[in-house]
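Colleague: sequence? don't have it. structure:
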């Protein structure tokens, strides 16, 4: 009888755990669908964030004089309004001056009929939007010949023809100008507008009918003929860096190898570290398998920021993988979101959340420091908290219910710890992988609009264009002006004889014209 009761109690306990786990999953899914996004949580009453750490040693300033009573009780003055901000914002814009003057016959004093003189000018500045419109460029290339040769040449002899110089257009035989192609690329890849909507907008603007097929062909041609040279140079430059970030996201390709597919493929994104010139590199692969990362990183040695994806942990020994605190925190945040308000007050995940927040809090204090100084500060301030966090994780794991959200959060943090603690090796490293996640977001936003890619070729060429556009944005360039510059200059540059000239066209080049930058230097 006792054995039967014990088995019933075990069964009830197991069913209760399963029920609680299902309730957690339902609450978490509901929050993901209907709740606010983000990793921040509201702490219950009576629980102050960071309340279990003593900041006395970190905040103390030895020898600093005590504040006076007047300093303590004085009201904080309001920040004065910045003067000349509008002029600063408008300083690079074209100005059209419109004079408003009295006709000569009206420049008479209304009191004594004497002539009036121009005393001053009242200036009112307004901002005007000029919608995009189409214009025709008609290139008239003059061809010259010799009248004397025409008279003296025998029958069958060739008469010389000399043509005036004319710059090469981006696409031979096409009416597409650099400005038109750059506008289409900027609208699609910077503003995430599908080609179908661009086609409709052109028709509404000036009844210009350019099919999406034409636009797609122009983009593919420019990507393969011109942008691919910059893309290849970007890859070599990126792999020469000592700090990289990596992430990946899915996409769907409708046709593969000439057949209907709709297979889920992946865009892998790599970017340089925060202390190097910004380089963002998109690469298309048919899968999320480890071969994709291994092929790109086969000759790389250095630090690699990643999320918890296991593929990155199986790379060559010369690569030091650096974990992400944001992903560790997210697990604790999800566990908190999955619980009711009453249960939140009792969960251990608040402490895990607090540890993560405090690490961010410490890091923020020296975020502008040089790498060497940041490294020293981390060893002095960050490492003790990390050691305490690790001890807490080891102590807490046996106390949590297996397969629960809290257990998964603690277990995930322990599994990622060997990679996360590498943050202490170099001051150039970051606590999170957010740099590349922000770089991948423009693609995911665009994916919501265009949903799928048609072919592998299109996906590959889109990766090239995304790399150029996003790297240009990261370097403070005006994408449209930069693309116009590329499409005017690259078709007229002999890269076969002078391959080194590619360096003047990369987005971080110091030789770009001033109009390519958002603000003139």
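Modeller: Structure received. Small disclaimer: the values here were computed from a predicted structure and weren't measured. Numbering: from 1, shown residues only.

Colleague: When you work out contacts or count neighbours from here on, use the C-alpha atoms and nothing else.
Modeller: Noted.

Colleague: wait, is residue 162 part of a strand?
Modeller: Yes - Residue 162: assigned to a strand according to DSSP: H, G, I helix; E, B strand; the rest coil.

Colleague: For it, the count of nearby residues, please.
Modeller: Residue 162 has 10 neighbours, counted by other Cα atoms under 10 Å.

Colleague: I'd say it and residue 146 touch.
Modeller: No - counting by Cα atoms under 8 Å, residue 162 stays clear of residue 146, with 9.0 Å between them.

Colleague: got a list of what the residue most central in space within the chain touches?
Modeller: Note on the chain: the residue nearest the mean C-alpha position is residue 439, at 2.6 Å, using Cα atoms, centre = their mean. Listed by Cα atoms under 8 Å, 6 or more residues apart in numbering, the contact set of residue 439 reads 269, 271, 280, 470.

Colleague: I'd like to know how many residues surround residue 238.
Modeller: By other Cα under 10 Å, neighbour count at residue 238 equals 23.

Colleague: does it count as helix, strand or coil?
Modeller: Per three-state DSSP, residue 238 ends up helix.

Colleague: now it: how far from residue 279?
Modeller: Per Cα to Cα, to the nearest Å, residue 238 is found 7 Å from residue 279.

Colleague: next up, a second structure to put side by side with the first:
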């Protein structure tokens, strides 16, 4: 027996709905006809699955709408880019309540990651693009066996001001793990949010110095930081109590010796060098950098949310810019649901098709939790134990 892998290219098909009218001869002016099925695009041609395919191609596979239009033309279907853009906008409008509910769920967590990246947006009045921001808020408790499912939500804002995360996370109480951007510090002004900083950003600064040539101080800093990461590799997947115990035993001695060593090296070098800048960056964020030692829920870095930024960067590279502020908001809405679906091993096309279909058919807002991506995840099989 021999097997071969074959492919059947995707094909368009036309679905015809017939709704005959019935009249009663014995009655006066009584004509009955079944109601038309609900549709996302009233009077339009696409099914919900067709629109979902456009969304997944654009935001998961990073195919701009003009490229999708070219692909459809090769298949004999003439769909203008503006038509596809209208489908995206209508779908995003219907999906906004699910996006908002996803954000509310994440804000109810006790530990989140946050990051931001640029979102170029067309500015028609000036004939140029302006630089907006997509803020990303992520949760992933799997490294310490947390019960909450992973997720990420993006929120568009026209700038990078500190008011933005304060507004987005207005009810959040817990630990927020971030990079060194000072805009997050306003969140920690009260007692509700504690900031944990990222050792990966510290590592990057010393690595750039060591990679450029002989740099004994930077190389020694990298060696000590690498010891943290070796310990983290060994404890990933343990409970947060177990992680904290190992860190107290193995990581704390390294931390306790690193701070005075950095301070001593800073006193021996020129204060105008890149090395001095890297050391000051580390020392000025010390409390947030060592917070992971006493809390097993905290990661050593914010790479979790940085991984969630990569799909945004790919889409930005291929599409160049969003057509408007509204387009950037559509981007945030749909990308949030797609990336959260991927984090939960849910197939995005099937997920979006089902969610859009349910919303169009009047799914109640009181049951939005049923439409969140993790509600579609396969439940692990349970077996009775004697």
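Modeller: Done, it's in. The structure presented is a predicted model; accordingly, all values stated were derived computationally and were not measured.

Colleague: ok, back up a step: ok, and the most crowded of the contacts of residue 439 of structure 1?
Modeller: Of the contacts of residue 439 of structure 1, with other Cα under 10 Å as the count, residue 271 tops at 30 neighbours.

Colleague: Show me what it lines up with in structure 2.
Modeller: Under the alignment defined by TM-score structural alignment, residue 271 of structure 1 corresponds to residue 138 in structure 2.

Colleague: Which residue is the nearest non-sequential neighbour of that match?
Modeller: residue 152 (4.1 Å; Cα to Cα, 6 or more residues apart in numbering).

Colleague: which ones are touching the one you found?
Modeller: Counted by Cα under 8 Å, 6+ apart, residue 152 of structure 2 has contacts 106, 136, 137, 138, 139, 305, 308, 336, 339, 340.

Colleague: Repeat the analysis, applying 6 Å as the threshold.
Modeller: 137, 138, 336, 340 (Cα atoms under 6 Å, 6 or more residues apart in numbering).

Colleague: What does the last one correspond to in structure 1?
Modeller: Counting by TM-score structural alignment, residue 340 of structure 2 lines up with residue 471 in structure 1.

Colleague: Test my guess that that match contacts residue 279.
Modeller: Yes - using Cα atoms under 6 Å, residue 471 of structure 1 is in contact with residue 279, at 5.3 Å.

Colleague: Run through the strands of the stretch 101-250 of structure 2 in chain order.
Modeller: 111-123, 128-139, 151-157, 174-177, 193-196 (DSSP state E, counting those that start in this stretch).

Colleague: among those strands, which is the most enclosed?
Modeller: strand 151-157 (a mean of 26; mean count of other Cα atoms under 10 Å).

Colleague: how big's the offset between that one and structure 1?
Modeller: Mean deviation of strand 151-157 of structure 2 relative to structure 1 after superposition (mean Cα distance after the TM-score superposition for structure 1): 0.7 Å.

Colleague: which element is the aligned partner of the residue nearest to the centre of structure 1 in structure 2 on?
Modeller: Aligned by TM-score structural alignment, residue 439 of structure 1 pairs with residue 308 of structure 2. According to DSSP states H and E, residue 308 of structure 2 maps onto helix 303-319.

Colleague: how about that helix: buried residues?
Modeller: Across helix 303-319 of structure 2, burial judged by 16 or more other Cα atoms under 10 Å covers 303-306, 308-309, 311-316, 319.

Colleague: next one: that helix to chain centre, how far?
Modeller: 8 Å (Cα atoms, centre = their mean, to the nearest Å).

Colleague: ok, now which ones touch residue 41 of structure 2?
Modeller: Listed by Cα under 6 Å, 6+ apart, the contact set of residue 41 of structure 2 is empty.

Colleague: Start and end of stretch 317-331 of structure 1, how far apart?
Modeller: End-to-end for stretch 317-331 of structure 1, by Cα to Cα: 28 Å.

Colleague: what about the residue nearest to the centre of structure 1, distance to residue 392 of structure 1?
Modeller: 34 Å.

Colleague: same question, residue 413 of structure 1
Modeller: Residue 413 of structure 1 is 11 Å from residue 392 of structure 1, by Cα to Cα.

Colleague: Which one's more surrounded, the two?
Modeller: Neighbour totals were compared for residue 413 of structure 1 and residue 392, and residue 413 leads with 26 against 15 (other Cα under 10 Å).

Colleague: so which strand or helix has the alignment partner in structure 2 of the more buried one?
Modeller: Counting by TM-score structural alignment, residue 413 of structure 1 lines up with residue 282 in structure 2. Using DSSP H and E, residue 282 of structure 2 maps to helix 274-284.

Colleague: Not counting its neighbours along the chain, what's nearest the aligned partner of residue 171 of structure 2 in structure 1?
Modeller: Residue correspondence to structure 1 (TM-score structural alignment): residue 171 of structure 2 is matched to residue 299. Nearest in space to residue 299 of structure 1, with sequence neighbours left out and distances taken as Cα to Cα, 6+ apart, is residue 239 at 8.0 Å.

Colleague: could you pull out the helices for the stretch 201-350 of structure 1?
Modeller: All helices of the stretch 201-350 of structure 1, identified by DSSP state H, counting those that start in this stretch, fall at 212-222, 228-239, 290-296, 325-337, 341-344, 349-365.

Colleague: and the fourth one, which stretch of structure 2?
Modeller: The counterpart of helix 325-337 of structure 1 in structure 2, counting by TM-score structural alignment, spans residues 199-211.

Colleague: buried residues in that stretch?
Modeller: Under 16+ other Cα under 10 Å, the buried positions of stretch 199-211 of structure 2 are 199, 201, 202, 203, 205, 206, 207, 209, 210.

Colleague: that's a helix at residue 462 of structure 1, yeah?
Modeller: Yes - judged by three-state DSSP, residue 462 of structure 1 forms part of a helix.

Colleague: Now do the same for it: its match in structure 2.
Modeller: So, by TM-score structural alignment, residue 462 of structure 1 is matched to residue 331.

Colleague: how many other residues sit next to that match?
Modeller: 25.

Colleague: Skipping adjacent residues, who's closest to it in space?
Modeller: residue 59 (7.5 Å).

Colleague: residue contacts, residue 303 of structure 1?
Modeller: 243, 319, 320, 321.

Colleague: returning to what we had before: regarding the match of residue 340 of structure 2, what is its secondary structure?
Modeller: Applying three-state DSSP: residue 471 of structure 1 is helix.

Colleague: how much space is there between it and residue 89 of structure 1?
Modeller: On the measure of Cα to Cα, residue 471 of structure 1 and residue 89 of structure 1 end up 24 Å apart.

Colleague: If anything else comes up later, I'll come back, but that's it for now.
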